[in-house]
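A.B. asks: Have a look at this fold, sequence not included:
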């Protein structure tokens, strides 16, 4: 008789993290698990103090090599100057009603995005980087300035905890407003399901880049939006307009999946042209995947 072995869920999976009710504890668990995972990843060595060092490159002064880090990692790193290590981050959150959708997952797209944003905030505060928060629907609704002082993390997490998705969104207009608001260049981390016409979004993203900001675009979808696990006649409702549409899901699946693949590929290519990190993800994806994208972006910045 054959026995089947069921793999244990990832400790950083949404289902595992959802068992933790407080957002601050969720963020702490995600970040600590992520940093522990760096020991066995291609980024080994950055788990020590990855914000304070960068890889030694040809042309660097060998006198700047940190031999203590070499002893721990067997790799050459040099210590950055204080001006190099400073990174100002801005979390930009889509509050539209569509972000509250879920099919079978324990976390909605919005809850997933909030947990991811809180984790990034916690990680940046650990590295003493200023981080701020901007929320938007049809217009920018709230803005917390980027700070690194003690107590700011608690303010950020308290604000994130109290957010709720509601109403419609106007992503291009809000991104243009964000570009006009931000006086200091930094890393803009945008969380959205990107529902709507992409063309004006690309124009707004281009304005952010032309203003000197680095951008990571987290395209957050529900697992059902990615895999379309529906059969037979299904009625779908637009959460922002209330309009309904009944389709034969079985016959519609192939076209839907192809349209989604084309949509994501367009974002991937257009964002690549703008040197924006496009990160498609769904609500079943472990959180360390997104934090790895943050780390890669940070390395590429210097």
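C.D. replies: That came through, no problem. Values in this document were obtained by computation on a predicted structure and should not be read as measured data. Numbering: from 1, shown residues only.
A.B. asks: C-alpha only now, for contacts and for neighbours.
C.D. replies: Fine.
A.B. asks: Might you report the residue contacts of the most centrally placed residue in the chain?
C.D. replies: Using Cα atoms, centre = their mean, the residue of the chain that lies closest to the mean C-alpha position is residue 218, 4.4 Å off. Contact partners of residue 218, counting by Cα atoms under 8 Å, 6 or more residues apart in numbering, are 189-192, 278-281.
A.B. asks: Residue 108 versus that one, what's the distance?
C.D. replies: Going from residue 218 to residue 108 by Cα to Cα, to the nearest Å gives 15 Å.
A.B. asks: next one: residue 186
C.D. replies: 28 Å.
A.B. asks: mind listing what's buried in the longest helix belonging to the chain?
C.D. replies: In the chain, with assignment by DSSP state H, the single longest helix is helix 249-273. For helix 249-273, burial by neighbour count (16 or more other Cα atoms under 10 Å) applies to 249, 253, 256, 264, 267-268, 270-271.
A.B. asks: which of the residues you listed lies closest to residue 85?
C.D. replies: Of all those, residue 271 has the smallest distance to residue 85: 25.4 Å, by Cα to Cα.
A.B. asks: wait, the closest one sits on residue 278?
C.D. replies: Yes - contact criterion Cα atoms under 8 Å: residue 271 and residue 278 qualify, at 6.3 Å.
A.B. asks: Below is an additional structure, to be compared with the one above:
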């Protein structure tokens, strides 16, 4: 028989990260002012978008006679397309995301907070949001946000993560958030699979400022977050150019992948404003029909 006190202690330890993460995401989400949600496409909805000349296939009941009276042609009102869309998120939970320098947040915390904040905005805008894979299919509602916060608080005991391409519905949208410092091939495979299904989305690379500056010199031991990979050098400064060249090459490859598959790419640093990153993310996802 299990010990109730031990069970409660384990449960409280497991749940501890959820409220702070959700609170941080809620606070960040308030920086984006949401108006009435519309997709700026003609379709089913209640909000007026534009007048257009009536076509042969338009029903006579759809003609706006008041607007038509001011012209020699008949006009109809187009409404904004307000059918809920599905958006799936992949947020890297591998050990490399736990890196931080100085007083900056970890890459994992920034990635989770931004992802949950965008989920809050999208769900409250009427969209269905979930995670890639089969653990959390896209749904609406506050309960979905709690489930997402719980899953995003987990970490994986591997150095680098790889995107999960399952669970992406045809013609839906997606957001991939990672440092993308591991093997690029799984990323390419996931994006190509998404493109084959008509999925469009955003790639957000989250890096620590130290990973951009490479401020190392002299004797240095470089070690992966799990300790599985280690490299010692007496002249770290000599590696700087090679490292920065490879980082630039990785960014260029991600940018090319995004352009090829119809996605958008951006790099965000943990020393920068999270609010600005959220605004960009929201706008980038909104631009995808």
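C.D. replies: Alright, I've got the coordinates. This is a predicted model, so every value here is computed, not measured.
A.B. asks: Over in the second structure, find the residue span stretch 257-276 of the first structure aligns onto.
C.D. replies: Counting by TM-score structural alignment, stretch 257-276 of the first structure pairs with residues 244-263 of the second structure.
A.B. asks: residues making contact with that stretch?
C.D. replies: So stretch 244-263 of the second structure is contacted by 181, 188, 191-192, 195, 200-203, 212, 214, 264-265 (Cα under 8 Å, 6+ apart).
A.B. asks: As a check, name the ranges of all helices in the first structure.
C.D. replies: Using DSSP H, helices in the first structure cover 14-18, 23-37, 46-49, 67-73, 82-85, 109-126, 152-161, 171-181, 198-210, 223-227, 249-273, 287-301.
A.B. asks: Deepest in the core, which of those is it.
C.D. replies: Sort the helices of the first structure by mean neighbour count, taking mean count of other Cα atoms under 10 Å, and helix 109-126 sits at the top with a mean of 24.
A.B. asks: which residues in the second structure does that helix match up with?
C.D. replies: Under TM-score structural alignment, the match for helix 109-126 of the first structure is residues 107-124.
A.B. asks: and what of stretch 207-219 of the first structure?
C.D. replies: Under TM-score structural alignment, the match for stretch 207-219 of the first structure is residues 193-205.
A.B. asks: so how far is the first residue of that stretch from its last?
C.D. replies: Start-to-end span of stretch 193-205 of the second structure (Cα to Cα) is 20 Å.
A.B. asks: do stretch 172-189 of the second structure as well
C.D. replies: End-to-end span of stretch 172-189 of the second structure (Cα to Cα): 18 Å.
A.B. asks: Kindly provide the distance from the residue nearest to the centre of the first structure to residue 281 of the first structure.
C.D. replies: 7 Å.
A.B. asks: How about residue 49 of the first structure?
C.D. replies: Taken as Cα to Cα, the span from residue 49 of the first structure to residue 281 of the first structure is 27 Å.
A.B. asks: Kindly report the same for residue 164 of the first structure.
C.D. replies: 21 Å.
A.B. asks: from what I can see residue 32 of the second structure touches residue 279, true?
C.D. replies: Yes - Residue 32 of the second structure is within contact range of residue 279, at 6.6 Å (criterion: Cα under 8 Å).
A.B. asks: What is the neighbour count of the aligned partner of residue 215 of the second structure in the first structure?
C.D. replies: Matched to the first structure by TM-score structural alignment, residue 215 of the second structure sits across from residue 229. Residue neighbour count, defined by other Cα atoms under 10 Å, stands at 12 for residue 229 of the first structure.
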